[in-house]
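> Quick check, what structure comes out for this input:
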Amino acid sequence: METLTFDTQLKITLGLIFLLGIPHGAVDHILLQKKQQCTKSQIQFYTFYLGLIGLYVIAWILFPYFSLVVFFLISFYHFGQSQFSDVKIDEKNIAKKLLYMFWGGSIISGLFYHHYDKLIQFFLETSHFDQTATVITPFSLYYFFLTSSVITIFLMAYILIKRVNSRKRFLSEIGIFLLLHLAFFTIPPLLAFALYFAIWHSLKVLYDEYMYLGEKRKNFDLTHFIKELLPFTLISIVGACILLIAFSYFEFAISPFFLTIIFLSVLTLPHSVVMDSWYQKMKKA
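Take a look at the predicted model:
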């Protein structure tokens, strides 16, 4: 895979994001829907969702470094929450929330650590983030990766063995955790991220959403699910294409890599808020 050019890797990454990554957030408006949802509540939902996207776009323009940190923190929590969404412990449990944060932190920092030279080059090529290398150094990244990984293993042991009483689940999660890091070590960074985000994370969430809607609706099948996914998936893809064309045409000083990051981040913020509410709703059901 190392022989693949950057452009080829980027095309594969975007293809997987468009095919699976974006669709996994395309039914956010349905997940929290009540049986008799009125027009007013729909307007409130879209105002909230689009408002968060708009505010985050402005934040990226005015405070790029702050926005990058926010994106990392949101991603840490969201990835960890989706991984352990089925664990039967109250979502407000502090140990569970810490597990979400450190599991996601280990996953993302592991990807950076295993491909530091390549990934930091993406930051250096974009003037908005060229000072990142002074903060994200190999030394600081190594210790964050090591610390978050160790804490993750201890929290998984505490929650899965002591609280849930499932050694089998603990061993399964340890295996998954190690295999993901092995994949990050052996696969080029863009493809490693795409395979994790699109195939592991997004497919899992899509499956959870499909099973949930199948329980709530009569005669609900895969065809109905795809129809539910299509409208907002297509809208997002068209929006992404317009963004790419606009930045290319006006020759803004930002790399395709960071353009992809910003696009994903502005969708991730409202999506993660919705998913957090949905997971809490599921625990109460």
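> drop to CA atoms for contacts and neighbour counts, all remaining ones
OK.
> quick one: buried residues of the helix or strand where Val238 lies?
For Val238, the host element (DSSP states H and E) is helix 222-250. Across helix 222-250, burial judged by 16 or more other C-alpha atoms under 10 Å covers Phe225, Leu229, Phe232, Thr233, Ser236, Ile237, Ala240, Phe247.
> Ok, stretch 257-276 next?
For stretch 257-276, by 16+ other C-alpha under 10 Å, it's 258, 260, 262-272, 274-276.
> before we move on, back to that, any idea how far the helix holding Val238 is from the chain center?
Centroid displacement of helix 222-250 relative to its chain, using C-alpha atoms, centre = their mean, to the nearest Å, is 17 Å.
> do the same with stretch 173-183
For stretch 173-183, the distance to the chain centre is 17 Å (C-alpha atoms, centre = their mean).
> Could you also give me the structure for this next sequence, so I can compare it with the first?
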Amino acid sequence: MNFPTFNLILTVFLFWLTIQIDASHEEYLSYFFILTVGIIHGSNDISLIKVLTRNTGSLKKYLLLYVVVILATIVAFVSFPSLALFFFIIVSCYHFGEQHFHNQVQSQNTFSRLLFFGYGVLIFGLLFYFNSENTSIIINELIGHTLNENYFLWFMIAGAILTLVFFIHSIRNFKSSFNYFQELFLILLFAILFKMAALLWAFAIYFIVWHSIPSLVDQIGALYGKSNKLNVIQYIKSSFVYWLISIAGLYILYYTTSYFEIQFVTIFFAFLAAITIPHVVVMYFLNKN
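Coordinates of the predicted model:
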């Protein structure tokens, strides 16, 4: 069984599970997967930076920049939540699309990178539009403004147009193994899944199955040469300290929000952005190389 087939079967299983369980169980499973697999897939950035800088001698400079980006992201979400949220979504759109397509193109160029971004916009657009009510509630808690369903509809349409246009421009750049029908089927499957599942659970399924796990495979290959059981264990061991620090930091933030009169959802998104944005930069250079 090849890797995309495994992802597809797992997605169908989780779609079936969505029909069987209630919303509270979906929420528990979502947090569990995001705080385990989701965070672990971004917990080995230091090792990846060492790989990227091993011939340049600029490790300390990049580590300092990495820490600065984390702190700046947290400050931005607390001080300028609207701008920070917009930037976080734009960066995440590109990152999701890059992970989905970077192994399926022969080379990365302007059109392929625009395809990455457009596809990410489409995925988030589907997620937001089919869960517009809950999305609006979270956005309102983050920035104090309510967005109606039309914003999410146009966001989804923009993603569809961008994906189609730059997909056509990239046709000759796809590898011979690229499966056009599978990609179309996946978009339809995601649309149905996002419609049926609650917002957090829908996000968790895509984030874990179609982003975190493929990213883990890529990272293990970059660090250890190939993905196998022994290297997976090695990756988890090397990630454990950073994962534990991340969880401890979130735990501390959870219990300090009441003192600063900041809602936990703001801190949670600031936390996710703080570990995501520097990770996006690391993965951009890793995939580029």
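> TM-score, when you put one on top of the other?
With the length set by TM-score structural alignment, normalised by the length of structure 1, the two chains reach a TM-score of 0.84; 270 aligned residues with a C-alpha RMSD of 2.7 Å.
> name the helices or strands packed onto the very next helix or strand once past the helix holding Val238 of structure 1?
Heading C-terminal from helix 222-250 of structure 1, the first helix or strand you meet, by DSSP H and E, is helix 256-284. Secondary-structure packing of helix 256-284 of structure 1 (3 or more C-alpha pairs under 8 Å, 6 or more residues apart in numbering; DSSP states H and E): helix 28-31, helix 39-62, helix 64-83, helix 116-124, helix 222-250.
> so which of those helices comes closest to Phe185 of structure 1?
helix 116-124 (10.9 Å; C-alpha to C-alpha).
> Could you list the buried residues of the closest one?
So, applying 16+ other C-alpha under 10 Å, buried residues of helix 116-124 of structure 1: Tyr116, Leu119, Ile120, Phe122, Phe123.
> swap in stretch 156-170 of structure 2?
Buried, per 16+ other C-alpha under 10 Å, within stretch 156-170 of structure 2: Met156, Ile157, Ala158, Gly159, Ala160, Leu162, Thr163, Phe166, Phe167, Ser170.
> got CSV for the buried residues of helix 116-124 of structure 1, with distance to Ser75 of structure 1 too?
Output for the buried residues of helix 116-124 of structure 1, formatted as CSV (distance: C-alpha to C-alpha, whole Å):
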residue, distance to Ser75 of structure 1
Tyr116, 19
Leu119, 17
Ile120, 19
Phe122, 19
Phe123, 18
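> For Glu2 of structure 1, find the nearest of the helices and strands packed on helix 256-284 of structure 1.
Nearest to Glu2 of structure 1, of those and by C-alpha to C-alpha, is helix 116-124 at 11.9 Å.
> continuing past that closest one, what's the next helix or strand?
helix 138-156.
> Tell me the mean distance between that following helix and structure 2 once they are aligned.
Helix 138-156 of structure 1, aligned to structure 2 and superposed, deviates on average by 2.1 Å (mean C-alpha distance after the TM-score superposition for structure 1).
> how about the helices and strands packed on helix 256-284 of structure 1, which one is nearest Arg167 of structure 1?
Nearest of these (C-alpha to C-alpha): helix 64-83, 16.7 Å.
> Which strands or helices does that closest one pack on?
helix 39-62, helix 94-114, helix 256-284.
> Out of those helices, which one sits most buried?
Neighbour counts averaged per stretch over the helices and strands packed on helix 64-83 of structure 1 are highest for helix 94-114, at a mean of 23; criterion: mean count of other C-alpha atoms under 10 Å.
> Off-centre distance for that helix?
Using C-alpha atoms, centre = their mean, the offset of helix 94-114 of structure 1 from its chain centre is 12 Å.
> rewinding a little: same list as before, the helices and strands packed on helix 256-284 of structure 1 that is, but in TSV and with distance to Phe18 of structure 1 included.
Supplementary listing: these in TSV, determined by distance: least, C-alpha to C-alpha, whole Å:
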stretch	distance to Phe18 of structure 1
helix 28-31	16
helix 39-62	18
helix 64-83	18
helix 116-124	21
helix 222-250	7
